[in-house]
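Novice: the amino acid sequence is not available; the structure is as follows:
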């Protein structure tokens, strides 16, 4: 029962509606009442520091007209009738301030407010401390028309969160997926990373990963940010491409501070698993300048960040290769992996804000990030002669492999825009360019040394972290010879250009304050992937002697592997030198190279109309968004003999209504409810028009896939309890159509002669429902020194149901089974205990997520589903102000040395186990406000 109204291909009614939407909106406003256009503007700042305060509610008491202070602490209220009024300003943790003002027709009344703490040390808590950081976020949450969660820049620095994703995991309803122990992808309300949108300063961010839409947020350093905002219920003026939520990364602005500001950080971190120490440096600065006739009307902010982290991990995995037939649990294969990793993360931001006049603000915002991941992976792949149980002794084929590669991901976002106010109208405009890419120069994609004869007397113990028991021959390099060398290189580019124009009109309907907003957006996205692979095999035919093939010629020292006997390593340079003299063209793999290449183009045209009205204590916001998508792609078809270009195109449009309500039960308590409709387009690897036929087996993408469509209901209550204090509860429900999953079409009429036909298909439906709870409180009423205690906790409980269909030969047709949504944890939560004093603060934080479905290995057999086990990570941080502007800090990440563990069927049976060790950080920050 989805509430998304969708027409395939061409729809003259919908297209005519979209062409007329702006004209109708303008006509309705022109026919409306013509009230006087007096205006009130001002700014809210902290008195001692001068820091602007965002998210404060500003209200004309007699008219019930409200505004919210922006990032620079400023607010504007238009369309106010001439007269005398009481203006109030409400900021959590501070007593409401009021002032009598007089509004004159066609003139602007200026009313600035400063927060004045009762004691000077309160300024630290309100603006800088943990409680102040949380308070900023809660003010934004309280004042929003929809459901949002936020993190401020100083809150990001309160815990050892290296990148954007790790900072987001602290928010209600959010959890992260890690890579090598570092946060990478973000999940919102149980929905996987590909179901969420990411923007920088409101501009859509393309993904540097070749086949995905999900943005790997470990690419972006947290030092360059001013804040993070997660929107969980979208309004019509936002892109509709988010089922879980939309994450906006906000970079620095000079008007986020008062006058000259700089911050310099130097840090060293130590990883106990690899015994490596890694350096980090970051510098951000901003200032305001007076040009022309203006005062402090030009703001320039810039920042650079660099972090070179050396670490590693130890891994043992089965890949889910268990045989559960006849009630037994027999293992077919074990793989040991040892990783040595260096990740260099650098970035810079440069932002210009210019107040051209009292009524026009312009900006140019830029963020660039570069992430280089150099990884060497040694592995031992042990294939048992027969599937065995724990303790059984058998023979095994063993292969020792090496992969050595360096990949660089880059992200660039640049936007130029502004805002102009004319009477009670506001015009917002923006053009933007976003680029991301991934480049892997030619590297050793794999070097495999196979055992000359089966290794006898191999067994394993422990089905959770399988420990190999091996004879001496397992570790003898002379028992292995070079079987294959693969060289590879790849590149991906993703470019999104867009323009956007929005018009807002503030007015009154009777005694009720109202607003109408309409606009349009056009985006043009191009993504391509290019892969080149060379496979060197049968090297004895190219003059390699027995000695040149023996692993003994390439052996390196044993790696520091903690999960069992590993044996010798492999010298990467020696392998590369061995094949360097061969003619590379002879070993080019056209099939592997061309099949992974694709070029996709996607254009989205959007228009929307929305309105808002205040009816006493009730605020209603309603509207509709229309999006039209044109898609085209180029790929390759390979039938085992010939290559052909394979092109595809698709077009679809959506009409997406929404309704948001916020009702004030009192000054500190409010109810929220919303009904929204959203969509997510398929990933690029799902859409890519490749087609590979290998005898009776086929694998292919599906460019005809429908987008996922979701109708969402959210209801909740929030109660605010002064400084950093809130208790809230939300319930949500998502009804999803066209759920996408991988399936096997072998046996169906079109693929009746195939043993396997792997592709992607749309499912009938899926559902997610849950409850999101949050609490935070600084206990200022306790006697000193306990009045600095801060407790923060949140938990999300959710469930999902999805339907997977497949062809069953025995049943003679298509059957289905139930499944959870991928990446959806039933329970996620955070608990943080903090302490704030004027010069010292510390924080202990725990993050938990329950098990979730990682992969459906066999759509017809739920026993083979792979799950990631529950995880709890504990982090600690402590900070001390040596002087007013110099701060020393210590952080410890992953205190419990929590591993990554995935299993198949049930938690006893390993799919993957990986451990990372603890990381300690010591740093110094010098700041000038």
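Specialist: Thanks, I have the structure now. What you see is a predicted model, and the numbers here were worked out from it, not measured in a lab. Residues are numbered from 1 along each chain as shown.
Novice: for the rest of this, base every contact and every neighbour count on C-alpha atoms.
Specialist: Fine.
Novice: residue 146 should be in a helix, yeah?
Specialist: No. Assignment of residue 146 by DSSP: H, G, I helix; E, B strand; the rest coil gives coil, placing it outside any helix.
Novice: and for the residue lying closest to residue 649 once chain neighbours are set aside, the neighbour number?
Specialist: Leaving aside its sequence neighbours, residue 649 sits nearest to residue 632 (Cα to Cα, 6 or more residues apart in numbering; 4.0 Å). Counted with other Cα atoms under 10 Å, residues neighbouring residue 632 total 19.
Novice: what about residue 632, distance to residue 438?
Specialist: Plainly put, residue 632 is 22 Å away from residue 438 if you go by Cα to Cα, to the nearest Å.
Novice: same question, residue 668
Specialist: According to Cα to Cα, residue 668 stands 48 Å off from residue 438.
Novice: for residue 80, same thing?
Specialist: According to Cα to Cα, residue 80 stands 52 Å off from residue 438.
Novice: which residues sit in contact with the residue nearest the centre of the chain?
Specialist: Most central in the chain under Cα atoms, centre = their mean is residue 186, positioned 3.8 Å from the mean C-alpha point. By Cα atoms under 8 Å, 6 or more residues apart in numbering, the residues touching residue 186 are 165, 168, 169, 174, 175, 176, 177, 192, 193, 217.
Novice: now do the contacts for the closest residue to residue 676 other than its chain neighbours.
Specialist: Leaving aside its chain neighbours, residue 676 sits nearest to residue 658 (4.4 Å; criterion: Cα to Cα, 6+ apart). When contacts are counted by Cα under 8 Å, 6+ apart, residue 658 touches 235, 236, 622, 623, 624, 674, 675, 676, 677.
Novice: I'd say the last one and residue 733 touch.
Specialist: This points to residue 677. No. Using Cα atoms under 8 Å as the test, residue 677 is too far from residue 733 to be in contact (11.6 Å).
Novice: so for these two, which sits in the more crowded spot?
Specialist: residue 677 (32 against 20).
Novice: helices of the stretch 401-550 of the chain, residue ranges please.
Specialist: 546-549 (DSSP state H, counting those that start in this stretch).
Novice: pasting the second one now:
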């Protein structure tokens, strides 16, 4: 059994569900603002020149630098603001500009052509004057700085970090943050949504939106569902791999900051639409599905899956016990209640088939920057919709077990055929409003909404050991899972003292995340083929659970506020010298509810299951099926009982208070970045069964950090880092109740005695930036864990059970290599080709829990008493070959992504289960047809490698789960202003 679900066939054993419906969010006010943004530009008669002025060496903005229009009388000009940004509004014409700043070489930019209503974006990089004070003259040209700016940011960062720019995300064809992060050095994505950095995921990685922490939408994980955040609205995504005190202290792998777009450079409008054909999922007539609601196509339940109102009445629920069919035989009111309760539930418990379509999607976004009064106002708004289909049949799901100590081979425990289909619709919206006041103050509001759903149907069939009659298992699950994220942020930056550069920054956010699973249905039976070729089907509670319905709902609400004060000092020695102080407080409240109703057949009046699900669960066999006039009592077919368990529902809270101080100080060429963060954790989880113990953590941690940066040259750095961080259990893990896991029907227990994990981090990095947009970097790291949290088996339990436990220690260490290089150094004819590659080699080791280690030494000594961390790949490889020909509007990209073997399920005594490498080869070709229209072709998963998990025993591989995803070929069309 494992602390993840990578190898689980969807819905094989019952997940849980509950009765609330996802709240929808909308942005009606955006339409008015869009009209304003567009209208102000349409009627403008002047043109606009805007951009930023930067230090050419550091990429830092130059505040209050001068921009003058040459040859005007009286002189026209402006100065940059706190972000180094400037704006000039001028009549149509051709202009020369002079940029100047104290201590830097002046720069003259010539032949800037400006049209009425047009916008020209001009970023200016000034060089330090040194001993040379003459003016530099250049001709105006459009400068694509996105990727270069990201590498410049990486070069001058105080931490070891890697990232991906918006332009790269678009080039890769990624639709969300999860797909984007697969391309980042040392990062991998598990289950399509959870990020692992340097082999560390879940509690060891943190995610932020514009510097403000995001909560998880999964009751079993700390990780944020990164597939919930669309890529259309991003500026960049950066993973900080070393800790500084101004970051949250609860990470070891990486702190991922997702930066959304802010001030658009000019009026922008983009609309796109696309279709994609999958060789395995598109246009199938046998696509598994079931009858849902009218808004399933959008990913929202329309209410048809809600718990029937009758089954929310406490008085009714108290009557729906296992004996109701006996008590209701002679009680008209109870008989009527029994009849209405079972018939209020959907009779469909087995999937049907329908015809699937192609994957498809559309997006639209607008933005502009204009003056409100005399100050710039930036506006961005966007919407997106995507829907995908996934299908595989003939998949294999097997299990193997060790028959005894010293066995020569494993025995097969089950051999099932898997068929699975999933529809995944997604809708999202983004809104950003930013306003600058007097060049020294900036206010921003950002709203991000995303909602997606999985409408899935699964069938499993084959030999199963719990069927004592020797028949085969037939298992079905119908699932609808909605996930939603609605984040609102307000942020401010204030230059309190322009002369000294003292800056105050603050931010506050409210995030609501939800996950609900309404009306999950599970139904299993055994099937025996008779000698005459007919089949006999039996539903036997002693062999597997009776058919049931689940409703499950998770609601998280988080409020967060932070403030930072930066105070430059000794600026005559170095402009980098700075003191920084800050505070942060977050309060997350969680409610988790589940309801379960089980179908019973304990009356001789009900039909036996005759291999026809539609007839067995039809109204003729449910509730009242007749009346015995002789004995004056009702005859009942199937009926439903309330299986609500109070202990399996809980409320929780997580309150984190933090304060920090840090200093950046240059000692000659050596940059020292050091300080400490004080974090107070108050974590609480309490079951609705008040007789249960309360899970609680109250702890204060001092987290020191040291980063040393030594520039060997202007283009080359050495970095050293040491720090201490923590990892916290989530509320589910400290809530002392049991729930069903998805494989093998294990009971999973929380543990109110869990402790936080303390982590020691050491990093080394050498990096060089030969030319703009190029990079070569080598990193090494080591991490030591005290009290890491794992899932452990409970050997003394009568039936297989697992729980969360702390073990003594774990270690992770590894190497990373990254290269970004233009290939012109090989041949001048290759100047339009770029190669990007990164490779990570990772090793980890975590102790087994003591009871499991003792049993393993006795029954399977070949296994050892430690294992890798869950989800940690032993290597990661990303390569990308890019061809860009701007003159012809062509951009082509070939990418290869491979992860090494990684732990999927940790078993008790039996060999552990590992997910095997699955190379992914993708190709993207974009062609700009003219100034407005472009076409993009994308081929995904060209190798169509198996998704496979295996056990290994005595050098023999035993397959557990195996299926293929199919190849996809897509075409999208976009219009852009």
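Specialist: Right, received. Where do you want to start? Just so we're clear, the structure is a prediction, and the values are computed from it rather than from any experiment.
Novice: returning to that earlier point: just give me which of the contacts of residue 186 of structure 1 are shared by structure 2.
Specialist: For the contacts of residue 186 of structure 1, the aligned pairs still in contact in structure 2 (both residues aligned by TM-score structural alignment, their matches' Cα atoms under 8 Å) are 165, 168, 174, 175, 176, 177, 192, 193, 217.
Novice: if I look at the residue nearest to the centre of structure 1, how far off is residue 292 of structure 1?
Specialist: From residue 186 of structure 1 to residue 292 of structure 1 the distance is 45 Å (Cα to Cα).
Novice: and what of residue 346 of structure 1?
Specialist: 36 Å.
Novice: and the two? Which one has more around it.
Specialist: For residue 346 of structure 1 versus residue 292, neighbours defined as other Cα under 10 Å are more numerous around residue 346 (22 against 8).
Novice: show me what that one aligns to in structure 2.
Specialist: Aligned by TM-score structural alignment, residue 346 of structure 1 pairs with residue 427 of structure 2.
Novice: what's the nearest residue to that match if we skip its chain neighbours?
Specialist: residue 385 (4.5 Å).
Novice: the one you found pairs with which position in structure 1?
Specialist: Using TM-score structural alignment, the partner of residue 385 of structure 2 in structure 1 is residue 306.
Novice: average gap between the strand or helix carrying that match and structure 2?
Specialist: Residue 306 of structure 1 belongs to strand 298-317 when assigned by DSSP states H and E. When structure 2 is superposed, strand 298-317 of structure 1 averages 1.7 Å from its matched positions, counting by mean Cα distance after the TM-score superposition for structure 1.
Novice: what's the helix or strand that that strand is followed by aligned against in structure 2?
Specialist: Per DSSP H and E, strand 298-317 of structure 1 leads on to strand 322-323 as the next helix or strand towards the C-terminus. Residues 401-402 of structure 2 are where strand 322-323 of structure 1 lands when matched by TM-score structural alignment.
Novice: what do residue 677 and residue 733 of structure 1 both touch?
Specialist: Contacts common to residue 677 of structure 1 and residue 733, judged by Cα under 8 Å, 6+ apart, are residue 712.
Novice: before we move on, the earlier item: can you name every helix or strand that the strand holding residue 306 of structure 1 contacts?
Specialist: On a contact count with 3 or more Cα pairs under 8 Å, 6 or more residues apart in numbering; DSSP states H and E, strand 298-317 of structure 1 meets strand 261-271, strand 276-289, strand 330-357, strand 910-915.
Novice: quick check: the closest residue to residue 788 of structure 1 other than its chain neighbours vs residue 30 of structure 1, distance?
Specialist: Once flanking residues are discounted, residue 788 of structure 1 sits nearest to residue 836: 4.7 Å by Cα to Cα, 6+ apart. Residue 836 of structure 1 sits 54 Å away from residue 30 of structure 1, taking Cα to Cα as the criterion.
Novice: what of residue 835 of structure 1?
Specialist: For residue 835 of structure 1 relative to residue 30 of structure 1 (Cα to Cα), the value is 56 Å.
Novice: compare these two (neighbour count), which wins?
Specialist: Under the criterion of other Cα under 10 Å, the comparison of residue 835 of structure 1 against residue 30 puts residue 835 first, with 22 against 10.
Novice: translate that one into the numbering of structure 2.
Specialist: When structure 2 is aligned by TM-score structural alignment, the residue opposite residue 835 of structure 1 is residue 883.
Novice: now swap in residue 261 of structure 1 and tell me
Specialist: Match for residue 261 of structure 1 (TM-score structural alignment): residue 268.
Novice: all helices of structure 1, in order?
Specialist: Per DSSP state H, structure 1 carries helices over the ranges 12-30, 122-123, 130-143, 153-156, 164-168, 546-549, 572-580, 590-595, 684-687.
Novice: corresponding residues in structure 2 for the fourth one?
Specialist: Same thing as helix 153-156 of structure 1. The aligned range for helix 153-156 of structure 1 is 166-169, by TM-score structural alignment.
Novice: what separates the matching stretch from the chain centre, distance-wise?
Specialist: Chain-centre distance of stretch 166-169 of structure 2: 18 Å, with Cα atoms, centre = their mean, to the nearest Å.
Novice: and the contacts of it?
Specialist: 146, 147, 180, 231, 234, 235, 236.
Novice: quick one: contacts for residue 976 of structure 2?
Specialist: Residues in contact with residue 976 of structure 2 (Cα under 8 Å, 6+ apart) are 268, 269, 270, 271, 931, 932, 933.
Novice: just give me the match in structure 1 for it.
Specialist: Alignment note (TM-score structural alignment): residue 976 of structure 2 maps to residue 927 of structure 1.
Novice: how close does that match sit to residue 887 of structure 1?
Specialist: Going from residue 927 of structure 1 to residue 887 of structure 1 by Cα to Cα gives 8 Å.
Novice: sorry, back to before: turn the helices of structure 1 into CSV, including distance to residue 241 of structure 1.
Specialist: Formatted as CSV, these follow (distance: least, Cα to Cα, whole Å):
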stretch, distance to residue 241 of structure 1
helix 12-30, 18
helix 122-123, 40
helix 130-143, 22
helix 153-156, 26
helix 164-168, 19
helix 546-549, 53
helix 572-580, 43
helix 590-595, 28
helix 684-687, 15
